[in-house]
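Q: Let me see the structure of the following:
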Amino acid sequence: MHFKRAEPADVDRLVDLVQSAYRGDASRAGWTTEADLLDGQRVDADMVRSAIEQSTVLIDDDGAACCQLERRDGYAYFGMFAVDPARQGQHRGRSLLAEAERYARDEWGAGELRMTVIVQREDLIAWYVRRGYARTGEVSPFPYGDERFGRPRRDDLAFETLTKKLG
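A: The predicted structure follows:
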């Protein structure tokens, strides 16, 4: 599997990919769905365009998986991770996560990769833990009222920070 940096021409494809992996009935074909937690959009074209312009968005060679990496003070942040629900279970996500870790370490010299995951997603958190990520116990609130991130179906959503030392 090969990866490249996404370009502005990839915006629409990436919006569709991320949306299909997390929201609506299409997302239920995979295990990463948030459809029981949130309605509405996960990302829009402006958000993806901004990510491509201001950070690094990696995409696999056939457009079935993507992620975003941001350089931050002392670490790299991992987000916008999505795999086409019809192609989940083929190690695409695992391969892309490994590439993101390599990229952050080798290209930026980052010693740590951090991410946030909705605390109610115990299955997803467990998947990251099996790949060497540690739960920090650091919890931040969900951005209720900002429909750019979706419309919550429950009132107790929050994010937990996970971290992994690179190198």
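Q: CA only for contacts and neighbour counts going forward, please
A: Will do.
Q: Break down this protein into its strands, ranges please.
A: Under the criterion DSSP state E, the chain contains strands at 3-5, 38-39, 56-60, 65-72, 75-83, 112-118, 134-141, 151-152, 158-165.
Q: Check those strands for me and report the most buried one.
A: Most buried of the strands of the chain, by mean neighbour count (mean count of other Cα atoms under 10 Å): strand 56-60, with a mean of 23.
Q: To compare with the earlier structure, here is another sequence to fold:
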Amino acid sequence: MDTPAARLTFRDATDADVDALVALIESAYRGESSRTGWTTEADILDGQRTDPEGVLAVIKSPDSRLLTVERDGEVVACCQLEHRGAHAYFGMFAVSPALQGGGLGKVIIAEAERHAREVWGAREMHMTVISVRNDLIAWYERRGYRRTGETTPFPYGDERFGVPRRDDLEFELLVKPLA
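A: Just a heads-up that it's a prediction; the model follows:
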């Protein structure tokens, strides 16, 4: 049986992965290619989702790892994990749009949570999600994350994070206990 976890390889990203990871993240969130999947932000943001400098900064950070997921030698997903003491931060999560909806995301988030809990001893996983992304927040809630109501402003005017198509964007903190 070919499960979503079959033939997957999890590894830390290297400098050589930057271009492939930027292309993956952009394809999952921006532009027409992102509409193939369900995680698109194309209706609320134009411009870039990340850039080579941002991806490289995560790779080089001593408290982070950019978990890269390959299937049959091809990069198909990634996520950032950052050790922040008693909790870990989960971000920069992207699954190839053509593979979304098949269970791959569930496998990856479970591996990220396992790593944070078993390797770092983190008791909680934190993430921020754009608060108007109701479908995405509901997906995380089904995985055990809860909305905190704690928000931070969207960085309007900083095109490294995209060009907003609306004026009501903010990030909401979601938290899941890992113990």
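Q: how about the strands of the first structure in a markdown table, adding distance to residue 127 of the first structure?
A: Putting those into a markdown table (distance: least, Cα to Cα, whole Å) gives the following:
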| stretch | distance to residue 127 of the first structure |
| --- | --- |
| strand 3-5 | 22 |
| strand 38-39 | 21 |
| strand 56-60 | 20 |
| strand 65-72 | 16 |
| strand 75-83 | 13 |
| strand 112-118 | 11 |
| strand 134-141 | 11 |
| strand 151-152 | 23 |
| strand 158-165 | 11 |
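Q: right, so of those strands, which gets closest to residue 16 of the first structure?
A: In terms of Cα to Cα, the element of those nearest to residue 16 of the first structure is strand 75-83, at 10.2 Å.
Q: how about that closest one, which residues of the second structure does it hit?
A: Here strand 75-83 of the first structure aligns to the second structure at residues 87-95, judged by TM-score structural alignment.
Q: what residues does that stretch touch?
A: 24-25, 28-29, 76-83, 104-105, 112, 116, 122-128 (Cα atoms under 8 Å, 6 or more residues apart in numbering).
Q: Recalculate using a threshold of 6 Å.
A: 25, 28, 76-82, 122-127 (Cα atoms under 6 Å, 6 or more residues apart in numbering).
Q: next one: stretch 158-167 of the first structure
A: Contacts of stretch 158-167 of the first structure (Cα under 6 Å, 6+ apart): 111-119, 133-136, 138-142.
Q: from the middle of its chain, how far away would it be?
A: Chain-centre distance of stretch 158-167 of the first structure: 12 Å, with Cα atoms, centre = their mean, to the nearest Å.
Q: same thing with stretch 18-33 of the second structure?
A: With Cα atoms, centre = their mean, you get 12 Å for stretch 18-33 of the second structure.
Q: Okay, the most centrally placed residue in the second structure and residue 179 of the second structure: tell me how far apart.
A: Nearest to the mean C-alpha position of the second structure, counting by Cα atoms, centre = their mean, stands residue 93 at 1.5 Å. Distance of residue 93 of the second structure to residue 179 of the second structure, given as Cα to Cα, to the nearest Å: 22 Å.
Q: How about residue 144 of the second structure?
A: Using Cα to Cα, residue 144 of the second structure is found at 12 Å from residue 179 of the second structure.
Q: So between the two, which is more surrounded?
A: residue 144 (13 against 9; other Cα atoms under 10 Å).
Q: so how far is residue 52 of the first structure from the counterpart of that one in the first structure?
A: Alignment note: residue 144 of the second structure maps to residue 132 in the first structure; criterion TM-score structural alignment. Counting by Cα to Cα, the gap from residue 132 of the first structure to residue 52 of the first structure is 27 Å.
Q: cool, and residue 167 of the first structure?
A: Relative to residue 52 of the first structure, and taking Cα to Cα, residue 167 of the first structure is found at 26 Å.
Q: Then residue 63 of the first structure?
A: 15 Å.
Q: more neighbours, these two?
A: residue 52 (20 against 17).
Q: Now which residue in the first structure aligns to residue 57 of the second structure?
A: With TM-score structural alignment as the criterion, residue 57 of the second structure lines up with residue 50 in the first structure.
Q: In space, what's closest to residue 3 of the first structure - neighbours in sequence excluded?
A: Closest residue in space to residue 3 of the first structure, ignoring its immediate chain neighbours: residue 60 at 4.3 Å, by Cα to Cα, 6 or more residues apart in numbering.
Q: and the longest helix for the first structure?
A: Counting residues, the longest helix found in the first structure (DSSP state H) is helix 92-108.
Q: Now it on the second structure. Mean distance?
A: For helix 92-108 of the first structure, the mean deviation from the second structure after alignment is 0.6 Å (mean Cα distance after the TM-score superposition for the first structure).
Q: how about that helix: buried residues?
A: Neighbour counts over helix 92-108 of the first structure (16 or more other Cα atoms under 10 Å) mark 92, 93, 95, 96, 97, 99, 100, 101, 102, 103, 104, 105 as buried.
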